[in-house]
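1. Got a predicted structure here, sequence first:
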Amino acid sequence: MKLSKVAMKRLVLLALAIACLVPAMPAAAEPERPSRTAALAALKKSDAEERRRGARGLAIVGRMEDAPKLIAALRDADERVRAVAELALWAVWSRSGDARVDELFSKGVAEMGEQRFPEAIATFTRIIELKPGFAEGWNKRATAYFLAGEFRRSLRDCDEVIKRNPQHFGVLSGYGQIYLRLDQPEKALEYFRRALAVNPNLEGVQGLAEKLDSIIVRRRQRSI
């Protein structure tokens, strides 16, 4: 099912706005480096402030194996816990464990923020060569390809991310944005819903999914 040009333009503009959002990483300006064990324990506490403290701690010292606990915290009863857990996930995902790779990663993110997409793609390609198991290197190159209009290459990199990090709600949303640009609205909606199934706090993605669902329903009704 193809969308009208007006509907497609509106949805694409909204998708681009979402794609260009760069998550703000939690500040690491704490007086002492928190204990990972203490942060994990705090995340289980009944007190919301303790859970927030635990999520903030994992943003600084968390490892990839801690991601499932932070993903569970995306459904915490406390809104601030959910917000901190989301930022903590991005922080954990963005640490490669290699100082050289992390330095290149910061360089690539800066290049992408300055819309220097060829340079960003080259930087993230170097990261992938150095550490192919680092999912976020693939994700950032997928984002750079998307912003440069190279949608098929972006899709291929998304596939590599999902192999390494199946619950990466950012890349699931990215699939949706790409399929929207490729005029495959049903597939786009499928991936937006998958992203929301992992992280129900993605308000921009939720709004985009609702608009897309409404358009698809109206188009189907007209075709009856």
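-> All right, it came through fine.
2. From now on I want contacts and neighbour counts done on CA atoms only, so please keep to that.
-> OK.
3. Have a look at this protein and report its longest helix.
-> Counting by DSSP state H, the longest helix found in the chain is helix 203-223.
4. ok, Ser99 - how many residues close by?
-> Wrong residue type there; residue 99 is Ala, not Ser. By other C-alpha atoms under 10 Å, 10 other residues sit near Ala99.
5. Where does the residue most central in space within the chain sit: helix, strand or coil?
-> Centroid check for the chain by C-alpha atoms, centre = their mean gives Gly170 as the closest residue, at 2.1 Å. Per DSSP: H, G, I helix; E, B strand; the rest coil, the local secondary structure of Gly170 is helix.
6. Roughly how far does it sit from Leu212?
-> Distance of Gly170 to Leu212, given as C-alpha to C-alpha, to the nearest Å: 18 Å.
7. Equivalent analysis for Ala83, please.
-> Distance, Ala83 to Leu212, by C-alpha to C-alpha: 25 Å.
8. Same check on Ala122?
-> Going from Ala122 to Leu212 by C-alpha to C-alpha gives 34 Å.
9. more crowded one of these two?
-> Applying other C-alpha under 10 Å to Ala122 and Leu212 shows that Leu212 carries more neighbours, namely 22 against 14.
10. Could I get the contacting residues of that one?
-> Applying C-alpha atoms under 8 Å, 6 or more residues apart in numbering, we find Leu212 in contact with Leu11, Pro185, Leu189.
11. Try it again at 7 Å.
-> Going by C-alpha atoms under 7 Å, 6 or more residues apart in numbering, Leu212 touches Leu189.
12. let's bring in a second model and compare:
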Amino acid sequence: MESTPVSRPSSRRPLLDSYYERYLEAENSAAFIRQVGERYSVATLERLAESGDRMTRRGAVLALGFLADFESNNVLGAALRDRDRGVRTLAENAIRLVWCRIGTPSQRQELGAIIRLNNAQQFAEAIARASSLIDIAPWIAESWNQRAIAYFSTSKFLDAIRDCQQALEINPYHFGAAAGMGYCYVQLREHASAAECFRRALKLNPGMESARAKLIEVQRVLKDGE
């Protein structure tokens, strides 16, 4: 009786690993985007981000940051809690990018303008333009978050909290909005609520060290007040 050959699983590495290694060596993002875009769909990259080995997951998450839109939010949100620190770091960068890739081209352009206004500390105009965008497209979570940033920066903490809550209602992975509420509650001296918000942010994004440091500070205040 002849023995049946036993098939062995292929040890062939995905091409994505090679593309990612070349990217690390040359830091040529244009070449990485071109190579990955020619060989991989976003759906395949999402699958690799969830089930590949460490280097493959890193490459897939990096590629999603370049090529994906808000539809990949859930996959990148899960990657924030990946067992590999490198994947988690890449996921945080990638998910912030895809949060702004939603809506029509003109809506994306307007969202980018609002972000630039906040960065330039032109908060009144940021609030006005974010409000207009919210009226047109209330399902864009980042517009609520950006208005919350402007409200916080002008000491309108209750308004900022409401906008952060809305951002999280639309996008439950928005660790920035969760932490933002925490900062608002700190300003209102509601430290128990602040601690709860920072814990929520860290549950979503364990690598958010600013929220971790603030949580420790708030917990110290609560302990001293006992």
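-> Ah, there it is. Nothing here was measured: the structure is a model prediction, and the numbers come from that model.
13. what TM-score comes out when they're superposed?
-> Overlay of the two chains. TM-score (TM-score structural alignment, normalised by the length of structure 1): 0.80; 194 aligned residues with a C-alpha RMSD of 1.8 Å.
14. which residue lines up with the residue nearest to the centre of structure 1 in structure 2?
-> Matched by TM-score structural alignment, Gly170 of structure 1 corresponds to Gly176 in structure 2.
15. what about the residue in structure 1 that Ala60 of structure 2 lines up against, distance to Ser94 of structure 1?
-> In structure 1, the residue paired with Ala60 of structure 2 according to TM-score structural alignment is Gly54. With distances defined as C-alpha to C-alpha, the gap from Gly54 of structure 1 to Ser94 of structure 1 amounts to 18 Å.
16. Tell me, how many residues neighbour the nearest residue to Cys184 of structure 2 once chain neighbours are set aside?
-> Leaving aside its sequence neighbours, Cys184 of structure 2 sits nearest to Phe157 (C-alpha to C-alpha, 6 or more residues apart in numbering; 5.4 Å). A count of nearby residues for Phe157 of structure 2, using other C-alpha under 10 Å, gives 23.
17. Check Arg116 of structure 2 too.
-> When neighbours are counted by other C-alpha under 10 Å, Arg116 of structure 2 comes out with 13.
18. Please, which helix or strand holds the equivalent of it over in structure 1?
-> Matched by TM-score structural alignment, Arg116 of structure 2 corresponds to Ala110 in structure 1. Per DSSP states H and E, Ala110 of structure 1 falls inside helix 99-113.
19. Also Ala17 of structure 1?
-> Ala17 of structure 1 is part of helix 5-19 when elements are defined by DSSP H and E.
20. Ala195 of structure 2 too?
-> Element membership for Ala195 of structure 2 (DSSP H and E) is helix 191-204.
21. what's the matching range in structure 1 for that helix?
-> Under TM-score structural alignment, the match for helix 191-204 of structure 2 is residues 185-198.
22. Count the neighbours of the nearest residue to Gly103 of structure 2 once chain neighbours are set aside for me.
-> Closest residue in space to Gly103 of structure 2, ignoring its immediate chain neighbours: Ile140 at 7.3 Å, by C-alpha to C-alpha, 6+ apart. By the criterion of other C-alpha under 10 Å, Ile140 of structure 2 has 23 neighbours.
23. what does Arg54 of structure 2 give?
-> Each residue near Arg54 of structure 2 was counted by other C-alpha under 10 Å, and the total is 18.
24. Could you do Leu147 of structure 1 as well?
-> Leu147 of structure 1 has 17 neighbours, counted by other C-alpha under 10 Å.
25. What lines up with it in structure 2?
-> Using TM-score structural alignment, the equivalent of Leu147 of structure 1 in structure 2 is Ser153.
26. quick one on the thing from earlier: show me which of Gly54 and Ser94 of structure 1 is the more surrounded one.
-> More crowded of Gly54 of structure 1 and Ser94, by other C-alpha under 10 Å: Gly54, with 29 against 20.
27. Tell me who's in contact with the more buried one.
-> For Gly54 of structure 1, the contact set (C-alpha under 7 Å, 6+ apart) comprises Ala39, Leu40, Ala42, Leu43.
28. Now name the helix or strand holding the counterpart of the third one in structure 2.
-> Meaning Ala42 of structure 1. Using TM-score structural alignment, the partner of Ala42 of structure 1 in structure 2 is Leu48. Per DSSP H and E, Leu48 of structure 2 falls inside helix 42-51.
29. For that helix, buried residues please.
-> Buried residues in helix 42-51 of structure 2, defined by neighbour count with 16 or more other C-alpha atoms under 10 Å: Val42, Leu45, Glu46, Leu48, Ala49, Glu50.
30. any idea which of those residues is closest to Leu111 of structure 2?
-> Set against Leu111 of structure 2, the nearest of the buried residues of helix 42-51 of structure 2 by C-alpha to C-alpha is Val42 (23.3 Å).
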